[in-house]
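**Student:** A predicted structure for the sequence below; I have some questions about it.
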Amino acid sequence: MTRPVYLDYNATTPVDPQVQATIAEVLQETFGNPSSSHVYGQQARAVIERGRQQVADLIQAQTSEIVFTASASEANNLAILGTACARQAQGRHLITSAVEHPSVLQPFNYLQQQGWELTVLPVDEFGRVDPGDLEQAIRPDTVLVSIMHANNEVGTIQPIEAIAAITRQHGIPLHVDAAQSAGKIPVEVNALGADLLTLAGHKFYAPKGIGALYIKEGIHPNPILFGAAQERGQRTGTENVPYIAGLGVAAQLARAQLDHDATALRNKRNRLHHALLDAIPDLTLNGHPDQRLPNTLNVSFPGVEGKSLLEKASDRIAASTGSACHADSDEVSGVLGAMGIDVQRAVGAVRLSVGRPTPDAEIDSAATALIDAWQACLSAGRTGSR
């Protein structure tokens, strides 16, 4: 049986063969505890530090500024909860945006329940924050701003450099969730102006279960896990040596192939978009037409529900209507709602995200499958209404 074309790379990526080989080698040969002082521990520590250097190189950071975590969600929680608690004597006001990932919004909601004040910035019709809105929202007691680099549903890239210029002027730490952008577009912490930045291994061909948080020198979040002093006391727990090694190789590959991959992804995405537009003239793009991840295509199919369309095409393509974290929900995407998109258009939305391994032949096959499914859904709707 032919497997459906995979168009859900924003949900997760397959593990790169070189990453797999590295993990297998470390699992077999480097079993020591990296906190042990003997040779087995030293070998494991050397693997971790090599991975740390590779991740630091990807985002142009210092190795001392990289903390490994079990996921991007954990990194986001550490950045938000840890920084807020560390700075609470200076104020208890926080700022984020309406289109953040749940692993950002939920920690903020928790803090709000604990008595903190939270300002949620609106976005425009493309899903972008207006830096002027941030400027107006900042107060003397603001202690943290968290704005994602690129949105996981529509791919819109935020004006982080302009946002960072404002937070820096006010002396407020800026956390940037770069889980979706790292490996697809340049993510350099100094150029962006980020004080904390989150990475997700499984979004750029490393395994699930490994992430990292960049913490700029001089920023000191409180730990949110308690135990021994691994990762310089920022994240307790014996490090996942094989997955850190894999994350390092994935980061090294992403850095080496960034320009080539970005161009190839953009060409694949546009090929798919144009094929759909040729057959469905009323197809509507959701997200910014230019300031968008090169692999991401979020479109609304007219006259049908996106969920029904994907069910109709499920034997030929694998995609989603939005964030994988909400895949089982029948609710309209909160991201599209924040962008002011009407319910009918939002209901017809589908997120299609291509990846490094996606061949052009699969792009063409997927386009045909989506067009066929759209026509079948329209036909079924007309029949059912009689």
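**Tutor:** Okay, I see it.
**Student:** from now on I want contacts and neighbour counts done on CA atoms only, so please keep to that.
**Tutor:** Fine.
**Student:** sketch out the helices for the protein, chain order is fine.
**Tutor:** 17-29, 39-59, 72-77, 83-86, 102-113, 131-137, 160-170, 189-192, 241-279, 306-312, 334-338, 343-347, 360-384 (DSSP state H).
**Student:** reformat the ones you listed as JSON lines; add distance to Tyr9 and mean neighbour count.
**Tutor:** Formatted as JSON lines, the helices of the chain follow (distance: least, Cα to Cα, whole Å; neighbours: other Cα atoms under 10 Å):
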{"stretch": "helix 17-29", "distance to Tyr9": "16", "mean neighbour count": "16"}
{"stretch": "helix 39-59", "distance to Tyr9": "20", "mean neighbour count": "20"}
{"stretch": "helix 72-77", "distance to Tyr9": "16", "mean neighbour count": "26"}
{"stretch": "helix 83-86", "distance to Tyr9": "31", "mean neighbour count": "20"}
{"stretch": "helix 102-113", "distance to Tyr9": "18", "mean neighbour count": "17"}
{"stretch": "helix 131-137", "distance to Tyr9": "29", "mean neighbour count": "14"}
{"stretch": "helix 160-170", "distance to Tyr9": "23", "mean neighbour count": "17"}
{"stretch": "helix 189-192", "distance to Tyr9": "24", "mean neighbour count": "17"}
{"stretch": "helix 241-279", "distance to Tyr9": "11", "mean neighbour count": "20"}
{"stretch": "helix 306-312", "distance to Tyr9": "16", "mean neighbour count": "20"}
{"stretch": "helix 334-338", "distance to Tyr9": "18", "mean neighbour count": "19"}
{"stretch": "helix 343-347", "distance to Tyr9": "21", "mean neighbour count": "19"}
{"stretch": "helix 360-384", "distance to Tyr9": "13", "mean neighbour count": "17"}
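**Student:** closest to Thr119 out of the ones you listed?
**Tutor:** Closest of the helices of the chain to Thr119 is helix 131-137, at 7.1 Å (criterion: Cα to Cα).
**Student:** between the helices of the chain, which gets nearest to Gly211?
**Tutor:** Nearest to Gly211 among those is helix 72-77 (5.0 Å), distances taken as Cα to Cα.
**Student:** counting contacts, what elements does that closest one pack onto?
**Tutor:** helix 102-113, strand 196-200, strand 211-215 (3 or more Cα pairs under 8 Å, 6 or more residues apart in numbering; DSSP states H and E).
**Student:** turn those into JSON lines, columns for distance to Ser385.
**Tutor:** As requested, the helices and strands packed on helix 72-77 are arranged in JSON lines below (distance: least, Cα to Cα, whole Å):
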{"stretch": "helix 102-113", "distance to Ser385": "38"}
{"stretch": "strand 196-200", "distance to Ser385": "45"}
{"stretch": "strand 211-215", "distance to Ser385": "49"}
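**Student:** okay, pairing it with this:
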Amino acid sequence: MSAPLYLDYAATTPADPRVVEPMMRHLSMDGVYANPASRSHMPGWLAEQAVEGARRQVADLINADPREIVWTSGATEADNLALTGYMRANRSRGRHLITSIIEHKAIVDTARALETEGFDVTWLTPERDGTISPACLSAAMRNDTVLVSLMAVNNELGSVNDIAALAAITHEGGAHFHTDAAQAAGRLALDVEAMGVDMMSLSAHKVYGPKGIGALYVKRDPALRLEALIHGGGHERGMRSGTLPTHQIVGMGEAFAIGLDERERDGAHVHALRERFLTGLSELDGIHHHVPRESSIPNIVNLAFDDVDGESLLMALRGLALSTGSACNSASVEPSYVLKGVGVPHLQALASIRFSFGRFTTREEIDTAIEEIRRALSSLRASAIQVSNSH
């Protein structure tokens, strides 16, 4: 059997070959394999040098100081550290956290866990286009608000928040601002200073790097304190202990360096793919794009299909690797909580599929996907009519 055509880049990206090669050099005996915390010998120094070089590459993508980059196992851990670590360290100042109902599960579930610890969470409702309005955030701010966490780009819709405006409102209220930028890195221009971000979660595997490695940007500010979640050695400015995986860190650094250099090229490429995809489907009836093109990144397209069930359509599109929503929520038979959160009707949410493109997607693959969708829709709708007529 041939492998299905991969259109699930929002779930994960394949590692770029230019990332894999330097990673391999940091695994075996003939490479740089030592523990980067072993500072008593040259192999350890070389490993530390590789880690710090990658730290600078990650920092460069978001215009940060390398000392503000804390390595984690991924954006999920970074989100947990940002929310739980911050709220626990600052409970004497206030216990109020603000987030939204359509954040990634790593934020939603962490915020719910914090509620069981006695913290108070306000859950903002987004606009129909999947964004949080500054007015909505402003109305939710309280005297005891200490942290606001709102994602830069939604992983199911592709909607883009005005992070600079949201961070400004947060700071006016005396709180700190965190954003999950896993889907934004390498796709949007990120500048933590210009955006006014205090913490930012990042992931390598969304930017053509390896899985299992991520980072949390933590602004160097004496007033910004985090309580460590993982103890055992005081690594990473005391925020995250554990032996650093040099090969994964090198891979993340290289992926982010390529992402910085090729962001505009990648953006133009996926924009052309999206336009080709939507144009190819435009003659078909009963297809709804959940987010306007102008308010979303081009590599994520979430569509609803009238008169079909999303899971049935997925099965009919077995030649395409797709999802009905976030990979972190794919076991659920319920409609996506993100789609419900922006007001998509129940049946339409059930009939929705996320298509996501990337650096290695070709025009020919887009054309193949269009033909597959046309065929599957025609077959499923014809079957539905037959069943209806038989009754």
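**Tutor:** All right, it came through fine. Small disclaimer: the values here were computed from a predicted structure and weren't measured.
**Student:** mind checking the TM-score on these two?
**Tutor:** The TM-score (TM-score structural alignment, normalised by the length of the first structure) is 0.98; 384 aligned residues with a Cα RMSD of 1.0 Å.
**Student:** just give the number of residues close to the residue mapped onto Asp124 of the first structure from the second structure.
**Tutor:** Matched by TM-score structural alignment, Asp124 of the first structure corresponds to Glu127 in the second structure. By other Cα atoms under 10 Å, the residues close to Glu127 of the second structure number 13.
**Student:** how about Glu127 of the second structure, nearest residue that isn't a chain neighbour?
**Tutor:** Leaving out its chain neighbours, the residue that sits closest to Glu127 of the second structure by Cα to Cα, 6 or more residues apart in numbering is Val342, at 6.4 Å.
**Student:** residues contacting the aligned residue in the first structure for that neighbour?
**Tutor:** Superposed on the first structure with TM-score structural alignment, Val342 of the second structure falls opposite Met339. Contact analysis of Met339 of the first structure by Cα atoms under 8 Å, 6 or more residues apart in numbering lists Val123, Asp124, Glu125, Phe126, Gly127.
**Student:** ok, Ala313 of the first structure next?
**Tutor:** Contacts of Ala313 of the first structure (Cα under 8 Å, 6+ apart): Ala369, Leu370, Ala373.
**Student:** counterpart of the last one in the second structure?
**Tutor:** If you follow Ala373 of the first structure across to the second structure using TM-score structural alignment, you land on Ala376.
**Student:** okay but its match is in contact with Ala316, surely?
**Tutor:** Yes. Ala376 of the second structure lies in contact with Ala316 (Cα atoms under 8 Å); the separation is 5.6 Å.
**Student:** sorry, back to before: which stretch among the helices of the first structure comes nearest Phe226 of the first structure?
**Tutor:** helix 72-77 (13.7 Å).
**Student:** which part of the second structure matches that closest one?
**Tutor:** Using TM-score structural alignment, helix 72-77 of the first structure pairs with 75-80 in the second structure.
**Student:** mean deviation, the matching stretch versus the first structure?
**Tutor:** Stretch 75-80 of the second structure: mean distance to aligned residues in the first structure after superposition is 0.4 Å, counting by mean Cα distance after the TM-score superposition for the first structure.
**Student:** show me what contacts Tyr217 of the second structure?
**Tutor:** Per Cα under 8 Å, 6+ apart, neighbours of Tyr217 of the second structure: Ala64, Glu68, Ile69, Val70, Asp198, Met199, Met200, Ser201, Leu202.
**Student:** dump the residue contacts of the last one.
**Tutor:** In this case it means Leu202 of the second structure. Leu202 of the second structure makes contacts with Gly74, Ala75, Ala78, Asp180, Ala181, Ala182, Ala185, Gly214, Ala215, Leu216, Tyr217, as judged by Cα under 8 Å, 6+ apart.
**Student:** ok, the fourth one - contacts?
**Tutor:** The reference is to Asp180 of the second structure. So Asp180 of the second structure contacts Ala75, Asp79, Ser149, Leu150, Met151, Ala152, Val153, Met200, Ser201, Leu202 (Cα under 8 Å, 6+ apart).
**Student:** dump the residues you listed to CSV, plus distance to Thr246 of the second structure.
**Tutor:** Converted to CSV, the contacts of Asp180 of the second structure look like this (distance: Cα to Cα, whole Å):
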residue, distance to Thr246 of the second structure
Ala75, 18
Asp79, 22
Ser149, 29
Leu150, 30
Met151, 28
Ala152, 28
Val153, 28
Met200, 22
Ser201, 19
Leu202, 17
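**Student:** which of those has the most neighbours?
**Tutor:** Leu202 leads those on contacts (other Cα under 10 Å) with 32 neighbours.
**Student:** what's it aligned with over in the first structure?
**Tutor:** Per TM-score structural alignment, Leu202 of the second structure is aligned with Leu199.
**Student:** ditto for Gly242 of the second structure
**Tutor:** Matched to the first structure by TM-score structural alignment, Gly242 of the second structure sits across from Gly237.
**Student:** can you tell me how far its match is from Ala86 of the first structure?
**Tutor:** As judged by Cα to Cα, to the nearest Å, Gly237 of the first structure and Ala86 of the first structure stand 21 Å apart.
**Student:** give me the nearest residue to the counterpart of Ile215 of the first structure in the second structure, chain neighbours excluded.
**Tutor:** For Ile215 of the first structure, the aligned residue in the second structure is Val218 (criterion: TM-score structural alignment). Nearest non-adjacent residue to Val218 of the second structure, counting by Cα to Cα, 6+ apart: Met199, 4.7 Å away.
**Student:** what does Lys211 of the second structure give?
**Tutor:** His205 (4.9 Å).
**Student:** so what's the one you found up against?
**Tutor:** Each residue near His205 of the second structure by Cα under 8 Å, 6+ apart is listed here: Thr12, Thr13, Pro14, Ala15, Lys211, Gly212, Ile213.
**Student:** mark which of those residues are buried, thanks.
**Tutor:** Thr12, Thr13, Pro14, Ala15, Lys211, Gly212, Ile213 (16 or more other Cα atoms under 10 Å).
**Student:** would CSV of those residues with distance to Arg263 of the second structure be doable?
**Tutor:** CSV is the format used below for these (distance: Cα to Cα, whole Å):
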residue, distance to Arg263 of the second structure
Thr12, 17
Thr13, 15
Pro14, 16
Ala15, 16
Lys211, 20
Gly212, 23
Ile213, 21
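**Student:** mind listing which of those residues are in strands?
**Tutor:** Taking DSSP state E as the definition of strands, these contribute nothing to them.
**Student:** nearest to Ile101 of the second structure among those residues?
**Tutor:** Ranked by distance to Ile101 of the second structure (Cα to Cα), those are led by Thr12 at 22.6 Å.
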